[in-house]
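In: here is a sequence with its predicted model. Questions after.
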Amino acid sequence: VLVDKLTPWFGSEPERGEVVVFHDPDGWLRDEPTPRPNAAQKFLSFVGLMPSAEEKDLIKRTIAVAGDTVECKKGGPVEVNGKALTEPYVFPGNSACDDMPFGPFKVPDGKIWVMGDHRQDSADSRYHTDDVNKGFVPVSQVVGRAVVVAWPVNRWSVLSVPDTFDQPGISAAAGAAPGALGLAGAVPFVLRRRRRLTRARTAG
């Protein structure tokens, strides 16, 4: 994936529905080996379009942010602030949370609740509620937002924010995904997003 990992320098924080890359918050990947990056990965990391391949990073979808209440009962949908989510991004054949129901939990300040799209093959926030962060991911550990699946070529796709997060009662996650695919589409998107945030902070 290509990642907008520069925007957080300008005051942006993860929003509901965004797919984010983050550093291992508390041993989630304790038993996994640290990967060795190739030249292309090192270059993309250097220019800010990929997280460091030399670190143990994870990629999950932001489901709830600070102040939200999130829960999921067996057989039911994930709910944020009492609103049921329609989740078209969940891997076909997977349930919303039948393997690990949870909540209700209120997301603390400076934290987010994340879940994998492949629910039955994702050790996400649900599986780490006994760690130091209670399963929540500190915003300070977020590297950036994943914007495009660029490799392999036959899986190119835009990682957009689903409409379910625009429901009344759930604050909409801002930020459209880039209109073009691959590196050529991701670079202008990252730069435009940074300029908007810079102008907003200057005006404020």
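Out: Everything's here; your move.
In: CA atoms for contacts and neighbours, from now on please.
Out: OK.
In: which residues in this structure form helices?
Out: 39-46, 182-203 (DSSP state H).
In: I'd like to know which of those lies nearest to residue 54.
Out: helix 39-46 (8.7 Å; Cα to Cα).
In: give me the buried positions along the closest one.
Out: 41-42, 44-45 (16 or more other Cα atoms under 10 Å).
In: as TSV, the helices of the chain with distance to residue 61 would be great.
Out: Below are those laid out as TSV (distance: least, Cα to Cα, whole Å):
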stretch	distance to residue 61
helix 39-46	21
helix 182-203	19
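In: for comparison:
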Amino acid sequence: MDTEAPHTQRGHSSPGEGEERSRFVLSGAGPAEDPGARTDPGKAGWLTWRRAGLLGMACTVFLLLFSNFVLQPFLIPSRSMEPTLAVGDRVLVNKLAYRFGATPERGDVVVFDGKGSFVRETPDGNPIGDALHGAASALGLAEPSDTDFVKRVVGVGGDDVVCDGNGRIKVNGVPLDEPYLFPGDSGSRVPFRVVVPLGTLWVMGDHRSQSRDSRDHLGEPGGGMVPVEKVIGRADWIGWPVSRWGDAGSVGGGRG
């Protein structure tokens, strides 16, 4: 007689079904989303703009510091340095060129502060306006200050610079080769002879007939000489427009 009781149907889930349910719960989407935890789109946009604004401010501060101490764009406002530099050119002024004991040499194109040599010292104007204009000028977005000039060094301290009646410039008795002059211009239409004091420079524009330079200040205090400490830097490259990219024309003729 078969004494084994027949199997009865289970009234609850089998182990296999329980495991499937557990896996489903564990791998599901998790707890329901809390409506209060959703990000406000307006707030997210404001945060994005805030980050962009802070990044823009940081970039502007970096550019200002870089232009004040290393390399500054300088907008050419006049024809006095043609054909080397044209109106609207933005030259990059190397402010490290004379920082570590080096001094300007003949042939260098330099940017300098003309207060006390080319223009009279004047009382300070509106500090805020001057600061804003200075920042725009430092970024190459505005014309330079009326007291900033760009010219070529023709004579350095100790040089005897002469222009005879033929319009030829001689430095220490040696005729100066000036391939950079504007076509048709001579070295100078006005004869002169100066001995450049130590620590100063005699500067002239490449477009001699359109340049107000050291020659125009001979009878004034300082005699048209630019103190070396007033030199802002050397104009090394033309950065804009793209069609004029390249060397800004410094020829570095040395002291000879």
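Out: Here it is on my side, so go on. As the structure is a prediction and not an experimental result, all values here were calculated from the model.
In: care to give me the TM-score?
Out: The pair, once superposed, lands on a TM-score of 0.67 when counted by TM-score structural alignment, normalised by the length of structure 1; 156 aligned residues with a Cα RMSD of 2.8 Å.
In: that older thread, now distance to residue 28 of structure 1 too, for the buried residues of helix 39-46 of structure 1, in TSV please.
Out: Shown next, in TSV, are the buried residues of helix 39-46 of structure 1 (distance: Cα to Cα, whole Å):
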residue	distance to residue 28 of structure 1
41	23
42	24
44	25
45	22
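In: still on that earlier bit, out of the helices of structure 1, nearest to residue 132 of structure 1?
Out: helix 39-46 (28.7 Å).
In: on contacts alone, who are the packing partners of the closest one?
Out: Helix 39-46 of structure 1 is packed against no helix or strand, with contacts defined by 3 or more Cα pairs under 8 Å, 6 or more residues apart in numbering; DSSP states H and E.
In: what span of structure 1 lines up against stretch 155-174 of structure 2?
Out: Using TM-score structural alignment, stretch 155-174 of structure 2 lines up with residues 64-83 of structure 1.
In: what of stretch 42-58 of structure 2?
Out: Under TM-score structural alignment, there's no match for stretch 42-58 of structure 2.
In: centre of the chain to that stretch, how far?
Out: 26 Å (Cα atoms, centre = their mean, to the nearest Å).
In: on that earlier part again, and which of the buried residues of helix 39-46 of structure 1 is nearest residue 80 of structure 1?
Out: residue 45 (33.3 Å).
In: that closest one against residue 52, yeah?
Out: Yes. When contacts are counted by Cα atoms under 8 Å, residue 45 of structure 1 is listed as touching residue 52 (5.4 Å).
In: just the buried residues of helix 39-46 of structure 1 now: which is nearest residue 200 of structure 1?
Out: Out of these, the member with the shortest distance to residue 200 of structure 1 (by Cα to Cα) is residue 45, at 26.6 Å.
In: how close does the closest one sit to residue 153 of structure 1?
Out: Going from residue 45 of structure 1 to residue 153 of structure 1 by Cα to Cα, to the nearest Å gives 19 Å.
In: and residue 53 of structure 1, by the same measure?
Out: 20 Å.
In: so which of the two has more stuff around it?
Out: Higher neighbour count among residue 53 of structure 1 and residue 153: residue 53, with 16 against 9, using other Cα atoms under 10 Å.
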